[in-house]
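S.K.: Below: sequence and its predicted model.
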Amino acid sequence: MTDLLHTALHAVSKSGTETPAVPYSRPVTPSGGSYAVQIGFVGLGAMGGVMAKNLANYRAAHVLNSSPILVWNRTATKAESLVSELGESKIRVAQTLDQVVTECDVIFTALANDETVKSVYQDFVKTLKHTPPARNKIFVETSTIYPTLAGELDVLVSSVPHCHLIASPVFGTPYVAAAAQLVIVMSGDYRSKKEVAYMLVPAVGKKVIDLGGNIEKANTFKLIGNSMILGTLEILAESYTLAEKSGIDASEVHSFVKDIFPAPGIIRYSERMSTDNFDATTGFSINGGIKDASHIRQLTAVHNSPMPSIDIAHQHLITARAIHTAHAEAGKEAVEVLDWSGIIAGTRVAAGLDPFAESKNVHKVQED
């Protein structure tokens, strides 16, 4: 869920030319232009809300006779807030999931965890079996889920005539999403990927990576990418903790990170740790981090490919969440939702330091 990989993902071919942002030829208008595509968006959390907003704004400005995007969220106030911000010409609020799945041709989902994703898709298919679609529907699953769940969803969706599923997780924080700079990974039905890719680039992201027809590949790639990000977070947390113990100011460490590791995501997480800014409002929640770490560890076990750094990071994330929960329950000052950069709390307490406040840690270092 960050932009650490953006530099690496700007691949250059052997001929020296940059890889195209969308690796498909432009699709023809659906049904020869006989109808306007209705888009639906389910899940308006930190990422989904920004993606839906960008998609609505872009289509209103660039797609002739575009319809307002139909949105649904378990907490209705988020959907209503989006309408207030963008207007009814760009956003409509669905009253039920049934309305989204029956009215829309392309349905995006951005949900918190595997259980929610599976439940929503089961509801979709139950509705469609009662009211079978007369034309193609494309489901675009953008959540970070375990790869085999994507296979289960594909079987479920394809049991309904004219329905196709593509897996399309994204790399980027909400900050990156707001700038429409997400990196988008896709696997599944080729024609569906082609149509959706041009909806998303440049409206939501800057690049699509196509991983072929095996629908599980995109989610596998997402977990591999997140393992790199989580491993980097663990190293940053350990390094900042050692700096605190040895009397090095956090600002000096952050300055070093900016000089030596100038990737936007690394700098952003370094800044959070150096300033004890662990509010997940504009970041990625620690619950999401623990879920992703669990998926990565399961994947490493299945493929007999150990990742000890992820095992350690997983424990530090759980430690940080436990401390944050205890602080909240005791009425101590705490952010409502802890960002996964709060992993540093796990390394700090292991070193005998205050978990969330570097300024409280007194440095007693013997001078030469």
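M.R.: On my side now, so go ahead.

S.K.: contacts and neighbour counts: CA atoms only from here.
M.R.: Will do.

S.K.: Can you tell me how far Ser274 is from Ser359?
M.R.: To Ser359, Ser274 is 10 Å away according to Cα to Cα, to the nearest Å.

S.K.: More neighbours: which of those two?
M.R.: Taking other Cα atoms under 10 Å, Ser274 and Ser359 do not tie; Ser274 has more neighbours (22 against 14).

S.K.: To which secondary structure element is Gly151 assigned?
M.R.: Here Gly151, judged by DSSP states H and E, is contained in helix 147-158.

S.K.: gap between the following helix or strand past that helix and the chain center?
M.R.: The helix or strand immediately downstream of helix 147-158 is strand 163-167, counting by DSSP H and E. Distance of strand 163-167 from the chain centroid (Cα atoms, centre = their mean, to the nearest Å) equals 18 Å.

S.K.: so what secondary structure elements neighbour strand 163-167?
M.R.: Other elements packing on strand 163-167 under the criterion 3 or more Cα pairs under 8 Å, 6 or more residues apart in numbering; DSSP states H and E are strand 137-141, helix 147-158, strand 182-188, helix 190-200, helix 216-245.

S.K.: outside of that strand, which residues touch it?
M.R.: Residues outside strand 163-167 that contact it (Cα atoms under 8 Å, 6 or more residues apart in numbering) are 136-142, 150, 153-154, 157-158, 185-189, 192-193, 215-216, 218-219.

S.K.: and what of stretch 45-62?
M.R.: By Cα under 8 Å, 6+ apart, the list of residues contacting stretch 45-62 reads 41-44, 66-69, 78, 82, 86, 90-91, 109-111, 173-174, 177-178, 180, 199-200, 203-204, 281-284.

S.K.: Quick one, which of those are buried?
M.R.: 41-44, 66-69, 78, 82, 90-91, 109-111, 173-174, 177-178, 180, 199-200, 203-204, 283-284 (16 or more other Cα atoms under 10 Å).

S.K.: Please compare the first structure with the one that follows:
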Amino acid sequence: MAELKPGGPLSSAGLRLVQELPYSRPATPGYHTQVRVGWIGLGAMGYLMARNLANHRATHVEPHRPLLVWNRTRQKGEKLLHELGGGKVAIAQAVVDVATTCDIVFTSLSSDDVIRSVYEEIAAAFQAQPPATRKILVDTSTIYPRLAGEIDALVSAIPHCSFVTAPIFGPPAMAENATLIIALSGDYRSKKEVAFTVVPAIGRRVIDLGGNIEKAPTFKLIGNSLILGSLELIAEAYTMAEKSGIGQDVVYTYIKEMFPAPLWLSYGDKMLHDKFDGTEGFSIDGGVKDATHIRRLSSELNSPMPAIDTAHHHLLTARALHAAQERTGTTSFPVLDWSALIAGTRVAAGLDAFESGKQSGPVPESESE
């Protein structure tokens, strides 16, 4: 961390630090180095974040205590332990063991129902034996804002406990490189501790959404609507390019020249080359869940989002087509990536769903000569 001289001008490093962490250091820095940190949920994103956090704390926190992890399938924890070693990671026997043992507990889980179940289990353990020291529970998942309020009410009723919502922005590649963006809402002091725990360990900066616990999850859905809307737009442009004989590869060249944003480049490449393996990206089930949350929020706020309505339709179409392939044993992917929503636009235009080479539109002139 850069040191700022009292009363002096901010250096470039100091300005960057202020932008990355909109907080002063925690009031008791010693506490920050002594805490035990735990992680619940080692999915596609959770695994990478937990790995980066464990590595960072082993290098920068003294005295160091291993990251305590738990996952529903123990194999994920054992894989992380094998990768990093017992000096950096320890495996908990039960989810409540992470909560009772650690001071700061992160959760990264797949669905609202799973998240509700885990927090109810933790709360029951705390109610049976109230913690004597401070506990900060931090959820990094994409959840419906109202659920965040329910969890906050459950957790904050327990002495010494606070809840922070910290949804993350970025694909697995950003998680791999610890360049995620983290939105925070909740108790100010707790957010300080969380911010200095996650930056730069798992992300490059945090965005403070204030004390209303539902603001960060709301912001996360808004952010995901931009991603999902972009996927839909790329899918529609690619499909028209194929039908017109221009070719989606030409559109991708245009994207690289005019819109060279990481998101457009990554998902444009996936659609161009039919890279729809959801085990290496964001699963279509997660996309359907997020689209459903966004549409529900837009309905409650009377704020129409027709692009998301269309994207949701195409996600369902792609998932249904994949399910049909599974029944006949002809699928190429165990799980679809949400970029496979292009299957919906392709089928509507009379093209093959998952293999762009099987197009039936006009033949480019270069191929007809």
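M.R.: Structure's in. What do you need? These figures come from a predicted structure and were not determined experimentally.

S.K.: closest one to Ala293 of structure 1 among the helices and strands packed on strand 163-167 of structure 1?
M.R.: helix 216-245 (7.5 Å; Cα to Cα).

S.K.: and that closest one, which stretch of structure 2?
M.R.: The aligned range for helix 216-245 of structure 1 in structure 2 is 214-243, by TM-score structural alignment.

S.K.: Can you give the distance from that stretch to the centre of its chain?
M.R.: 15 Å.

S.K.: for it, which positions count as buried?
M.R.: 214-221, 224-225, 227-232, 234-243.

S.K.: same question, stretch 71-85 of structure 1
M.R.: For stretch 71-85 of structure 1, using 16+ other Cα under 10 Å, the buried residues are 71-73, 78-80, 82-83.

S.K.: Stretch 147-167 of structure 2 too?
M.R.: Result for stretch 147-167 of structure 2 [16+ other Cα under 10 Å]: buried residues 147-149, 151-152, 154-155, 158, 161-167.

S.K.: Likewise for stretch 247-257 of structure 2?
M.R.: Neighbour-count burial for stretch 247-257 of structure 2 [16+ other Cα under 10 Å]: 247-249, 251-252, 255.

S.K.: cool, stretch 120-133 of structure 2 as well?
M.R.: 122-126, 131.

S.K.: re the thing from before, show me what the helix holding Gly151 of structure 1 is packed up against.
M.R.: helix 114-130, strand 163-167, helix 216-245.

S.K.: so where is the shortest one in structure 2?
M.R.: Put plainly, it is strand 163-167 of structure 1. Under the criterion TM-score structural alignment, strand 163-167 of structure 1 matches residues 161-165.

S.K.: do the same with the first one
M.R.: On the basis of TM-score structural alignment, helix 114-130 of structure 1 is assigned to residues 112-128 in structure 2.

S.K.: ok, average deviation of that stretch from structure 1?
M.R.: Compared with structure 1 after the fit, stretch 112-128 of structure 2 shows a mean deviation of 0.4 Å (mean Cα distance after the TM-score superposition for structure 1).

S.K.: What lies in contact with that stretch?
M.R.: For stretch 112-128 of structure 2, the external contacting residues (Cα under 8 Å, 6+ apart) are 95-96, 99-100, 109, 143-144, 147, 151, 154-155, 158.

S.K.: and the two most separated of those?
M.R.: Every pair of the contacts of stretch 112-128 of structure 2 checked by Cα to Cα; the farthest is Thr100 and Tyr144, at 26.2 Å.

S.K.: neighbour-wise, which of the two wins?
M.R.: Neighbours per residue, other Cα under 10 Å: of Thr100 of structure 2 and Tyr144, the larger number sits with Tyr144, 22 against 18.

S.K.: ok, back up a step: okay if I get the helices and strands packed on strand 163-167 of structure 1 as JSON lines plus distance to Val22 of structure 1?
M.R.: Below are those laid out as JSON lines (distance: least, Cα to Cα, whole Å):
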{"stretch": "strand 137-141", "distance to Val22 of structure 1": "16"}
{"stretch": "helix 147-158", "distance to Val22 of structure 1": "22"}
{"stretch": "strand 182-188", "distance to Val22 of structure 1": "10"}
{"stretch": "helix 190-200", "distance to Val22 of structure 1": "7"}
{"stretch": "helix 216-245", "distance to Val22 of structure 1": "15"}
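
S.K.: mind listing the strands for structure 2?
M.R.: For structure 2, strands defined by DSSP state E occupy the ranges 37-40, 67-70, 89-91, 104-107, 135-139, 161-165, 168-169, 180-186, 203-208.

S.K.: Ok, which of those comes nearest Thr330 of structure 2?
M.R.: Per Cα to Cα, nearest to Thr330 of structure 2 of those: strand 168-169, 33.7 Å.

S.K.: same for that closest one, what does it pack against?
M.R.: strand 180-186, helix 215-244.

S.K.: which among the buried residues of stretch 247-257 of structure 2 gets closest to Glu367 of structure 2?
M.R.: Using Cα to Cα, these come closest to Glu367 of structure 2 at Gly247, 11.8 Å.

S.K.: So that closest one sits against Ala237, correct?
M.R.: No - applying Cα atoms under 8 Å, one finds Gly247 of structure 2 not in contact with Ala237, separated by 9.9 Å.
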